[in-house]
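*Asks:* Fold the stuff below for me.
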Amino acid sequence: MIVNINGAPHEVADGMTVAQAVRTLTAATTGVAVALNDEVVIRSAWETTALSDSDRVEVLTAVQGG
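*Replies:* So this is what the prediction gives:
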């Protein structure tokens, strides 16, 4: 199936979860937020939230600067 992750199409396995999608983009375990089809997904739901064809996933990571 095809899902859009951060605006780019990705072919992923059926049943891929939000947590798996996040791990394809970053190894960070903190400072990460996810929206699925414009709705925030709380971290405790990442492992159980399955993606569907044509879903839009936005993975945001916190960046420090000065």
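
*Asks:* From here on, just use CA atoms for contacts and neighbour counts.
*Replies:* Noted.

*Asks:* excluding its backbone neighbours, what's nearest Val22?
*Replies:* Nearest residue to Val22 in three dimensions, chain neighbours excluded: Val59, at 6.7 Å (CA to CA, 6 or more residues apart in numbering).

*Asks:* Could you also give me the structure for this next sequence, so I can compare it with the first?
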Amino acid sequence: MNIQLNGHPRDIPDGATVTQLIELLGYAGKRIAVERNGEIVPKSQHGITSLNVDDKLEIVVAVGGG
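*Replies:* Next up is the predicted model:
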């Protein structure tokens, strides 16, 4: 199924959850923020939030520095 990820089309498995997408992208264990269709998805909801065709996601990875 197709979604928009950070402004670009992306094909993901049907019925994928936010957690599965994070793992697919290699972000598991990293500090990230996820927005789906204009609303923040709390980390506690990642595993139960299913993605749908044409969802628009923004994923931001926190980067440490100094």
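
*Asks:* circling back to that earlier point, which SS class is the residue nearest to Val22 of the first structure?
*Replies:* Secondary structure assignment for Val59 of the first structure (DSSP: H, G, I helix; E, B strand; the rest coil): strand.

*Asks:* tally of neighbours for the equivalent of it over in the second structure?
*Replies:* Aligning on TM-score structural alignment places Val59 of the first structure opposite Ile59 in the second structure. Other residues near Ile59 of the second structure come to 15 when the count uses other CA atoms under 10 Å.

*Asks:* Roughly how far does Ile59 of the second structure sit from Gly66 of the second structure?
*Replies:* Distance of Ile59 of the second structure to Gly66 of the second structure, computed by CA to CA, to the nearest Å: 22 Å.

*Asks:* If I follow the layout properly, Ile5 of the first structure ends up in contact with Glu58?
*Replies:* Yes. Taking contacts as CA atoms under 8 Å, Ile5 of the first structure lies within contact range of Glu58: 5.8 Å.

*Asks:* and Asp14 of the second structure, how many neighbours?
*Replies:* 12.

*Asks:* ok, now Val3 of the first structure?
*Replies:* 20.

*Asks:* so Leu24 of the second structure sits in a helix?
*Replies:* Yes. Counting by three-state DSSP, Leu24 of the second structure falls inside a helix.

*Asks:* how far away is it from Gly65 of the second structure?
*Replies:* Taking CA to CA, one finds Leu24 of the second structure at 25 Å from Gly65 of the second structure.
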